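**Student:** Sequence first, predicted model second:
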Amino acid sequence: MTIIGANYIGSFLEEAREKVVELKELFSRLSGDEENLSKTVEEMIRSAHTIKGTASLAGFPKLTQAAHWLETILDMIRSGNLSLDEDLLSIIRELIVSIDRLIHSIEDFGDEREVELSPVIARATLYLKNASRKAGKLPPLKVALEKRYEVVVSFEPVSEKIPVWTFAVLSKLQRLGHLISSEPDVNDIIEGRTKPGERLKLVIESPLSPDEIKEELGSVNGVRKVEVLGHGGQNERKEGKLRLRIYLTEETPFKAARALLIIQDLRKAGRVLSVNPPEGEIKDGMLLGESFFEVLLESELSFERVRELVLRHPGVRDVIKIGEPEGESTERKSFSGKKIRPLPFRSRKRTIPVDVSALDELLYSLGELVAIGEWLRDITSGSFNPEQIEELSGKLLETIERLRKTVTSLRTVKLRDRIAELIPSIEKLAAEKGKRVKVTILGEDVAVDRMVAAVVWEALVHILRNAVIHGIEGSEERLRIGKPPEGLIEISIVPHPSYVEVSVRDDGRGIDISEVKKRAVERGIITPEEAKRLSRKEALMLIFKPGMSTEREVSEESGRGFGLSVVMESIRELHGSVHVSSEEGRGTVITLRVPTDVLIIPVYIVEVGGKKYAIPSIGILDSFKLGAESVRKVGSVYVAAHTSGIFPAVLLHDIVEDFAPLPEGEVEGLLFQFDKDGKEKVLVLVDRILGKKETVVRSLRSLVPSAEVEKSVFTGVIIMGGREPVPLIDLISLMEGLVCEKR
């Protein structure tokens, strides 16, 4: 059974194609660059290993087998047990071609039926048999042989008549010492007289230590475990426990799959006692911090040896040993004790499919920009003509708009298609939980930026899992309370001019507000006094706080209370918002409001105290002017009266000008809809609204003083004409802290 579903095959194929290109390029250097042979072989091993691992996870046995043979042969070259000759180069070339053809077969037909591996495997087997015969009996080392060991090597199960590990083990034995006996007989396996099992028992004489023997044999591809006993059965070394923290690089594609491959390899080095986060969560893309995970391993190998094994994986930045083994914890913490927030796995693709017509458009726009540059140079070298400047400006704006549309089209995907990928896995999860659930998607499809689609997808993973695990009741319970036996989860997509709303509605048990408050107090998120003052809406928003969960028991699926906090943070990074409503016994609705584009977003430019600020237009319903006398302070809050109604008000002056007094005369306001249903509206008051524009949001830290950065209401910066930086205000965070209830 595979752990990567069909929806992930595209990502797997994308990476496999990249690795085949690398293998072909490296092969071209294999025979012509003796000086860098070792480095070239090492890089080829890494590429073959990646293909082997991801193919195994994706469920393609032929591709796994071909990559395994290639990796093993290359490893024998690296260790000096095989020398490159024309025959061996030909076999390596044929294996790479087979891997390439297998990938094309998977792309074209969805399986490996078009490629037959037997000929190349038979040829490689014959070559290795001949190489083994030429080596003759394994010669004893020239140094004195001090100890005799009984070595038991356990292998991964294989289908080949003569597995490739046989030759790899033989080549390694030449470096260990003298082979006394083997059970079953290695020569019988090579000649095909004995079927290989999953264990090989050896008696050898060697001056090497048990650790060195394990290191040599344990590095063979296909070896699951190596046990070294003194001849007579006594263990040479006791197992110890290692707590490992494994960091992946930010650029590592397919992070979750890579983590699972590493864990799989660590099981060959010993016993994996626990993984943080649990493997079930890693399969769903969860890692600790930005991109690391932790493993408690019981092994006879040293930390240095284990670290070396892990670092063989591409994409591993570092491996460190942390702390001493302690009791297991039900809290989400690192093994060092520090609480760590799990983040969704975000596979940032390095390549995207591009239509040739889009490239033509880019080339056309580039040509226009070059022509405009030449035109500008001609104008500035002579006398300025206002008409020419105006014409040039118009042409430049036209070209920029054309370029923008082309680039945006390359980054957009259909949101409905992306969301639909989740439905089979969610229905499968429900079945595993003994529940009947129907998941439907309603509403229009909409094109959104790839990053937006990825964030929404990750958010829905958490929301839908919560709905299945915690929201929807079992069939018997539903019948008992008068509901149909099949639960309903409804995903709706509602497009707006500059943003899209994605809602998840379930007809489950709803959220128990009193239990939420109780658990929030128990976990130190709020005080008992604060719990008493919370409105229903504020209490519901507690489910998005880090560490908040109403589950008493921690399981692979839930209980640590970090899933929905990840949803909130991911959506906020897009300058979006999250809303929740729930009724006990009736169900829950969670709505995500996100922009359709992240490259260029619409903003209002406002002025407060003589300074300019930008406010995202998402959620802003209207703008209007009103006299300062229309604004009154009632207790600790402001209220503004306008012909369209009376609204709670927020003075932006209080936020950015350290509680400046309300300006005299006329002020202007932006009417902001704070909730999904339009019941919560707040008027944001400023000195002046300078206009609305579409702009690129940039990093804040390098352009404005650090003191400004520390103000949590700022999330970015836009650049106005004349290179003037204008801070972008996070209106959602601002409203959470300052919105006034109408009472």
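**Tutor:** Received it, and whenever you're ready, just let me know what you need.

**Student:** use CA for all of it now, contacts and neighbours both
**Tutor:** Noted.

**Student:** measure residue 134 to residue 476 for me?
**Tutor:** Applying Cα to Cα, to the nearest Å, one obtains 71 Å for the distance of residue 134 from residue 476.

**Student:** more neighbours, those two?
**Tutor:** Neighbours were counted for residue 134 and for residue 476 using other Cα atoms under 10 Å; residue 476 has more, 13 against 9.

**Student:** Three-state assignment for the more buried one, please.
**Tutor:** helix (DSSP: H, G, I helix; E, B strand; the rest coil).

**Student:** Next: residue 691.
**Tutor:** strand.

**Student:** How many neighbouring residues does it have?
**Tutor:** Applying the criterion other Cα under 10 Å, we find 10 residues in the vicinity of residue 691.

**Student:** With residue 377 instead?
**Tutor:** With neighbours defined by other Cα under 10 Å, the count for residue 377 comes to 11.

**Student:** contacting residues for residue 482?
**Tutor:** With Cα atoms under 8 Å, 6 or more residues apart in numbering as the criterion, no residue contacts residue 482.

**Student:** With residue 652 instead?
**Tutor:** Shown here is residue 652, whose contacts under the criterion Cα under 8 Å, 6+ apart are 608, 684-686.

**Student:** State the distance from it to residue 623.
**Tutor:** Taking Cα to Cα, one finds residue 652 at 15 Å from residue 623.

**Student:** Alongside the first one, take a look at this:
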Amino acid sequence: MSELDMSQYLGIFLDEAEEQLQQLDEAIVKLEQSPDDIELLNTIFRAAHTLKGSSASMGFNRLATLTHRMENVLDLLRQGKMAVNREIIDVLLASLDRLRLLKDGLAAGSGESGEIDDVVARLESVLAPQKAAGDAAEKGGGHNLTLDDIEENVIRAAQVKGFNPYEIQVRLEQGCQMKGARAYLVFNNLKDVGEIIKSIPHTQDLEAERFDDTFTLVLVSREDADTLANIVKSISEIQEVVVRPIRLAEDMEKTTRKAPAAGGGEGPISQAEGRGGENRITQTVRVDVQRLENLMNLVGELVIDRTRLAEVGNGLKARLGSEELLETLEEVSMHIGRITSDLQEEIMKARMFPIDQVFNRFPRMVRDLARKAGKEIDFIVEGRETELDRTVIEEIGDPLIHLLRNAIDHGIEDPAERLKAGKPRRGTVRLRAFHQENQIVITVEDDGAGMDPEKIKAKAVEKGLISREAAARLHPREALDLIFQPGFSTADKVTDVSGRGVGMDIVRAHLEKINGTIDIRTTPGKGTCFTIKLPLTLAINRSLLVQNGGQVYAFPLANVIEIISITPAEIQYVHRQQVVVVRGRVLPLVYLGHALGQARELPPGESYAVVIVGLAEKQIGFIVENLIGEQEIVIKSLGNFIGKIPGIAGATIMGDGSVALILDVRSLIDGLGVEANRELAS
């Protein structure tokens, strides 16, 4: 294969290899928990077999060799000749790590960098007892034929074309001097009347004469059994030939009818799929991510122009009244609006990916961390099918890693401690994702020791993050927020898992970057639950538009709880903080102009509109001059020239061409230092 051809297919190979490696990673970890799951073993075997085949076809010998050795181990597990144990799982995962290293080397352009001899030796040591037993069985005569799913599919495809499958057992005469040459002659004579799809032992072993005196072939041919037997017997030094037709299970026949192998010809199922039956196979195509980004930007511009066109039409109608041309313009405007909405929805769907792409890397990580920490953990994952925008998926991985590491190291206790506390020996860590209105919610929950607010405050004082007087004034819920301070850690010692004073501050920073929030619920001795709320997309969002000081601002609807109207007489003061009582609860008030550094005093008026926003358990009311309404907006970055402005998350273009600023609610609240907590509300 030329260098040009290699570069043409390398990208496709790397994408598919990454999918196979991720599938293997997740399935092997599951296998440790369900060692008797034959279907899971078949899934692992198929993934390894596919990776081996594609690696060999691309000429990547180390990848192919290592996956071939893994395949041998997996095949013995499928046949029940070996039982799944921790040693086998460890060596399979080690092999997987080496495969990923080789794949990353190819992606970086440095070739198959990395040795495999040590991992291959570990796999061979696992195979050694079975290999010895197999050699003894060979001396006793005969082979136990097993076919994997791919080989059975090949046979089915051949049967459709009129070929019959046979198992051919050949025994050479004792004392045969050139066993490899005799095996070659058998292969050479049979290839004229059919196709050999399997050899036991492998052809490499036959050529090297690493077998006793018996070997077995799987052949598909249009000839009958007697003809095949006579072809083999015509070769000298052949003592015995046994030819048996191969019968496949009925359930495999049904599976093959649903998904015929390539080259299997046309059939009734293909016609049914053409009519749009329920079994229609979904066709997919790989698309460059940058193209999706460009499409999203173009759709965003269409959304802006749709709004502007509607406003222009309304303005003309107000000036000129109802005329035929205006009615046509209004009709066209509405039609463009519908098409733009549909186009926007389709592009959004194209950018949506199952969160499983992030979740499937965690079972292996949790297993390794739990073993390193000496803890026993049941890891439960729910909501893998939940979809969200790829830009959000890219950012959510690191925060979840830190939360899971925190749950394993700080949350779940040692088995002895759990038993002493009356808990099951094995701890539980649950990762869950689900949709809630226009947000996605992810929870990381453990049934461990929980967090003690007093201990957190003491640690914060010890590390100089807060004064002793300020710590004494903190409500327990506010004390929990201290864990997000840079440099904070409650670990008594530094471990490989955590306790280095980094992590939770990174979690909040990542989440704020994608307009997400995080909340903590904990009960000492019972466990802790972190709840993350994220927008479905970062490109287009629904917002509440308000006007203040002649400028239009947008509150992300995800942060808005409700809107109320109050009179100046209802405004009270608690600890020099403006508040209002809403349904028996004290709500802190802030004038939006003051929060943005424009004006401290409220403008005179008979009543004020208050937008109540929430961050976790905190709720604050922002007094605004005018309410405009709810609208779908396209989020635009302020750019590097303007930089990051406190309280402003971005901008959007309005229907009349003006610019509205999108508010960063958390930044506004942090900048004010408002004591929006339960202590104020009590």
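**Tutor:** Received it, and whenever you're ready, just let me know what you need. If you're wondering where the values come from, they're calculated on a predicted model, not measured in any experiment.

**Student:** What's residue 190 of structure 1 aligned with over in structure 2?
**Tutor:** Taking TM-score structural alignment, residue 190 of structure 1 has no aligned residue in structure 2.

**Student:** I'd guessed residue 190 of structure 1 sits against residue 165; true?
**Tutor:** No: because the distance of 10.7 Å does not satisfy Cα atoms under 8 Å, residue 190 of structure 1 is recorded as not touching residue 165.

**Student:** ok, these two, which is more surrounded?
**Tutor:** Here residue 190 of structure 1 and residue 165 are set side by side on neighbour count (other Cα under 10 Å), and the busier one is residue 190, at 24 against 20.

**Student:** Okay, helices next: where are they in the stretch 1-150 of structure 1?
**Tutor:** Defined through DSSP state H, counting those that start in this stretch, the helices belonging to the stretch 1-150 of structure 1, from first to last, are 9-30, 37-58, 61-78, 86-109, 118-135.

**Student:** Can you list the helices and strands that the last one packs against?
**Tutor:** Which is helix 118-135 of structure 1. Helix 118-135 of structure 1 makes packing contacts with helix 86-109, helix 164-176 when contacts are defined by 3 or more Cα pairs under 8 Å, 6 or more residues apart in numbering; DSSP states H and E.

**Student:** What residues sit buried inside it?
**Tutor:** Taking 16 or more other Cα atoms under 10 Å as the neighbour-count basis, helix 118-135 of structure 1 is seen to contain the buried residues 120-121, 124-125, 128-129, 131-132.

**Student:** What is the burial count for residue 129 of structure 2?
**Tutor:** For residue 129 of structure 2, which is what you asked about, the neighbour count (other Cα under 10 Å) is 11.

**Student:** And for residue 547 of structure 1?
**Tutor:** In terms of burial, residue 547 of structure 1 registers 25 neighbours under the definition other Cα under 10 Å.

**Student:** before we move on, what about residue 386 of structure 1?
**Tutor:** Here the count is done by other Cα under 10 Å, and residue 386 of structure 1 has 9 residues near it.

**Student:** same thing with residue 498 of structure 2?
**Tutor:** Here the neighbour count serves as a burial measure; for residue 498 of structure 2 (other Cα under 10 Å) it reads 19.

**Student:** go on, residue 305 of structure 1?
**Tutor:** Taking other Cα under 10 Å as the neighbour definition, residue 305 of structure 1 ends up with a count of 16.

**Student:** Now do the contacts for it.
**Tutor:** Remark: with contacts taken as Cα under 8 Å, 6+ apart, residue 305 of structure 1 is in contact with residue 215.

**Student:** 10 Å instead?
**Tutor:** 211-212, 214-215, 269, 311 (Cα atoms under 10 Å, 6 or more residues apart in numbering).

**Student:** Please pick the buried ones from those.
**Tutor:** Using 16+ other Cα under 10 Å as the burial test, these include 211, 214-215, 269, 311 as buried.

**Student:** So which of those sit within helices?
**Tutor:** Of those, the ones assigned to helices by DSSP state H are 211, 214-215, 269, 311.

**Student:** Of those, just say which sits nearest to residue 552 of structure 1.
**Tutor:** Comparing those against residue 552 of structure 1 with Cα to Cα picks out residue 269 as the nearest, at 34.6 Å.
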